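J.: I'd like to go over a predicted model; first the sequence, then the structure.
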Amino acid sequence: MNHQHSPATVSPFRQPRAVWAVAFACVVSFMGIGLVDPILPALSAKLHATPSQVSLLFTSYLLVTAVAMLLTNMVSSRIGPKRTLIAGLVLIVIFAGLAGTSDTIGGIVGFRAGWGLGNALFIATSLAVIVASASGGFGGAIILYETALGIGIAVGPLLGGTLGGISWRGPFYGVSVLMFIALIATITLVPKTPKPAERTSLVAPIAALRHRGLLIMSLTAVFYNWGFFTMLGYAPYPMHLSEHRLGLVFTGWGLLVAVFSVAVAPRLQRRFGTAKTLYANLFLLAVVMAVIGAYTDSATTVIVAVIVCGAFIGINNTLTTQAVMTVAPVPRPVASASYGFVRFIGGGLAPFVAGKLAEHFNIHVPFYAGAAAFLIAIAVLATGHRILTDAEAPAEEATGPAHAVAEIVTVGRTGEANDQAPIVVAVDAGPAAAAVTAAAADLAERLHAPVDLLHVHEIAVVGDEAVDRESYEQARDRVRAHLDALAARGVPAAGHILRSVADHGHAGSVIARHAEAVGARLIAIGRPSHGGIAHMLDGSAGERLIAEAGCRVLVVPPDAEGAQDHEGRQRIGANG
């Protein structure tokens, strides 16, 4: 497969001003995750509210976000991503500012609901707008978004603690002002974005939950988010710290979330698989929550446990989202909306229930309930174990139906195929794709073999968001262009798109399975050209393919010279 996201000389941070405008807004948006944590005890004391009443800041925000997930893609598909982005920013500016002016906890809770609607509209489209506007290629856009994610999650609690130390109103006003700056920059710098070719139905996300894999992963996320937001919404109280110090604690937490989400989760997934990693991760989260429950009287223990929890949360956010995109047999926007709707329900209810449990029993009980929620998430995930493992297993190990792994769509055929074993050509949207196709055509002419052209339609997962690498229409047009080039040389060929691949490294496994299914004598792919940060953060499809292929793999450089021939794990008789 050709991995080339962009020319090697192009830095992912050399982007047009439009991309930086949206990236800045993303930083501010991600700040909202931990921004209010440092001021929760202050709100309780100064507004004479119980912790369960204060926790409604999370409940209103997340429950409205859950419902809004059913609407965001429908709205975006009708008015376009840029207008959806602007609508979200406007709502955040208005409701964050109003929350700062309120003198009652009820008013703040209500305004947080409007803030949640705006954030849902913004998050649903921000990654797609960055990808569409980035000049550093797809890989560069993802790295930039990952950077915004890390900065926002880490800086949010620090800013919240700093402004909260001045006044509890400070964090709300701060977000409103920063988002207003982002709004002006977005309006003036981001070009108009085209509407999607297909409109998303309002009922499509609900209907998609009839698919067992998507339903199981979404329910797993409900219980995971229950435990997660129990910690986020209630752990600040037993720490007994000032706003500044609470901000520092959750900054440490946010740094681990960002690092483990972006850099560690993909490595664990490649080493142990998604299912095993999630089982272990959820169990460790349960242990950490149980420790908090047992030692709530020790502020030091709670502080250390909360910071450590960030590592496991970062891993879980990435791998759960990736698992959803891998097993869901529906378009990415629909799967994302379904998953978001279900999981945010758990996150919204948990902090309020935690406060009520503490009021009726004691402060230990909410954290034990959170630990139990993580264990229930393991049990729910186990009911879909085969679906998830089949989606990742090599072809000879899979036990489920092929469509649980990836959907194969045949775009077209040229010429009359013969009885020779085909040459599989794997390409993506990179500039070396033409060289790979040409090299395969040379071999096909010499061997009198047909070509089986394969384009993997990938999805990138960043934290708990996902975006298509390209539209399906773009993928189809690229396959047809390659088929035309092969037809011009008289080479018989079939062109396919493999959809529902949620991990770049996993794409190599998908290609290997397809090659085995068609009895390929050789696979031709492009040589990866990116390195440094991009290579560290992105799984190598080529390495995975070479390891799992049952035939030879020809690696073609962009200039089509010096191609390397790798022998697969085993020979396939005459096809070797």
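T.: Arrived safely, thanks for sending.
J.: Every contact and neighbour count from this point should use C-alpha atoms.
T.: OK.
J.: quick one: contacts for residue 78?
T.: By CA atoms under 8 Å, 6 or more residues apart in numbering, the contact set of residue 78 is 195-196, 199.
J.: try it again with 10 Å
T.: Residue 78 is in contact with 84, 195-200, counting by CA atoms under 10 Å, 6 or more residues apart in numbering.
J.: gap between it and residue 203?
T.: Residue 78 is 15 Å from residue 203, where distance means CA to CA, to the nearest Å.
J.: hang on, the earlier thing: who wins on neighbours among the contacts of residue 78?
T.: The most crowded member of the contacts of residue 78, judged by other CA atoms under 10 Å, is residue 84 (25 neighbours).
J.: Comparison target below:
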Amino acid sequence: MQPATSSVHAHAATGEKLWKQPMAVWAVSFACVIAFMGLGLVDPILPEIGKQLHASKPQVELLFTSYNAVMAVAMLITGVISSRIGSKLTLLCGLVLIVLFSFLAGHSSSISQIVGFRAGWGLGNALFIATALAAIVSVARGGTAGSVILYEAALGLGISVGPLLGGVLGGISWRGPFYGVACLMTIAFFGVLVLLRGVPKPANRVSVADPIRALRYPGLLTMGIMALLYNFGFFTLLAWTPYILPKLTTHGLGYTFFGWGVFLAITSVFVAPRLQARFGTLRTTYVVLSLFALDLLVIGIFGSHEWVTIVCVIICGGFLGINNTLVTTAVMQAAPVERPTASAAYSFVRFIGSAIAPWLAGKMAIWVSPYFPYYIGTAGVLLGVLVLYSGRKHLQSV
């Protein structure tokens, strides 16, 4: 298997060919953009949802917890489903679920209903996200490294546009962003239905146990645990920050996280491959995660100054973009198993952290202080660096 560094370096030399792809690739990539919008879409409307539905902050944070918890568990069955019905049908099923549950979330009358529908949304996202990268790899030009770049570009664009759309539509009504995603995902559904062709069914059927077995490989387990801990920082930033920026309107929160997402998109596509080629995956990841931890610590100490928080949030986007691309590439190389199985195993572990962090942030803010969650996030990210360093001998191939 070709090392990720040389693969990305080779890709950089022929970058102009990356964007010359079949329409099927763009159809799946567009759907990826909309799917990843769901990650930051609700950020600008969290305070408004709490206000309109008379919900406490920890209750509102459950929108992230239910979404990510279901995605974590569902990752164990995505391979089972896609290996039996094929990637295209799995993608379409995921898109249908996202359309249905995003619409129902917008039609909700209580916070518990939204939390429940976000869980259904998470199931749809799991089916789609776990299959999308494999689908892009199978029909794209440019090999695995090029496909990862396209996937990360879609991720970055979706994460950046999500808060902007949430801010714009949320300025009209907190229900608007949910309805907006339902409409866009309907378009994506028909794009994938019509344009995605020629994706072969997996040669072997996957069992529920396969992702668990894959975690027996120390390299993949190391990456998963690192990501679980890192997500304590990521989702503290994403889910709790709107509450320490009370002076910002829904539009203001949307613009802040739009800046964060744009920086994330730029660094994931243009900066990460160059850093990886020059310094290697592990060394770059150590530095980037350490800088991310420092950024969170600054928010924890100086977050009462609104401008400090806004600047730190946007800067964090750069660190997250680089890390996302490096880790996505590394996971594909971390164990001698099929890519969808490796992705499912890794995602199962990492989304556990994504589910716990928002709920914990809300509780810690009440029990200690509004800025204490950032200290927990800092500690989580630094522990992730230590885990990655301790397992470095199992990751020489990345």
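T.: All right, it came through fine. Quick caveat, the model's predicted, so the values are computed rather than measured.
J.: in what helix or strand does the residue nearest the centre of the first structure lie?
T.: Nearest residue to the geometric centre of the first structure (CA atoms, centre = their mean): residue 461, 2.8 Å. Counting by DSSP states H and E, the element that carries residue 461 of the first structure is strand 451-462.
J.: buried residues in that strand?
T.: Of all the residues in strand 451-462 of the first structure, those buried under the rule 16 or more other CA atoms under 10 Å are 451-462.
J.: Save those residues as TSV, and put in distance to residue 366 of the first structure too.
T.: Output for the buried residues of strand 451-462 of the first structure, formatted as TSV (distance: CA to CA, whole Å):
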residue	distance to residue 366 of the first structure
451	60
452	56
453	55
454	51
455	49
456	45
457	43
458	40
459	37
460	35
461	31
462	30
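J.: from those residues, which is closest to residue 493 of the first structure?
T.: Residue 493 of the first structure has its nearest neighbour among those in residue 451, at 4.5 Å by CA to CA.
J.: Just the element for the aligned residue in the first structure for residue 174 of the second structure, please.
T.: Alignment note: residue 174 of the second structure maps to residue 168 in the first structure; criterion TM-score structural alignment. Counting by DSSP H and E, there is no helix or strand that carries residue 168 of the first structure.
J.: With residue 241 of the first structure instead?
T.: When secondary structure is defined using DSSP H and E, no element contains residue 241 of the first structure, which sits outside every helix and strand.
J.: again, but for residue 350 of the first structure
T.: Using DSSP H and E, the element containing residue 350 of the first structure is helix 332-360.
J.: picking up where we left off before, just name the closest of the contacts of residue 78 of the first structure to residue 91 of the first structure, please.
T.: Using CA to CA, those come closest to residue 91 of the first structure at residue 84, 10.8 Å.
J.: For residue 183 of the first structure, see how far away the closest one is.
T.: Computed as CA to CA, the residue 84 of the first structure to residue 183 of the first structure distance reads 12 Å.
J.: Check whether residue 183 of the first structure really touches residue 93, as I assumed.
T.: Yes. Look at residue 183 of the first structure against residue 93 with CA atoms under 10 Å: they come within range, at 8.5 Å.
J.: and for residue 84 and residue 183 of the first structure, which residues touch both?
T.: residue 90.
J.: counterpart of residue 279 of the second structure in the first structure?
T.: By TM-score structural alignment, residue 279 of the second structure lines up with residue 272.
J.: dump the residue contacts of that match.
T.: Contacts of residue 272 of the first structure by CA under 10 Å, 6+ apart are residue 278.
J.: does residue 496 of the first structure sit in a helix, a strand or a coil?
T.: Put simply, residue 496 of the first structure is strand when judged by DSSP: H, G, I helix; E, B strand; the rest coil.
J.: can you give me the helices for the stretch 1-150 of the second structure?
T.: Using DSSP state H, counting those that start in this stretch, the helices of the stretch 1-150 of the second structure run over 4-13, 15-18, 23-40, 46-53, 57-85, 87-106, 111-139, 143-170.
J.: give the contact list for the match of residue 174 of the second structure.
T.: 36, 38-43, 46, 100, 160-162, 243.
J.: any idea which of the residues you listed is the one closest to residue 475 of the first structure?
T.: Residue 475 of the first structure has its nearest neighbour among the contacts of residue 168 of the first structure in residue 36, at 42.2 Å by CA to CA.
J.: Which residue, neighbours along the chain excluded, lies closest to the counterpart of the closest one in the second structure?
T.: Using TM-score structural alignment to pair residues, one finds that residue 36 of the first structure aligns to residue 42 in the second structure. Nearest residue to residue 42 of the second structure in three dimensions, chain neighbours excluded: residue 166, at 6.2 Å (CA to CA, 6 or more residues apart in numbering).
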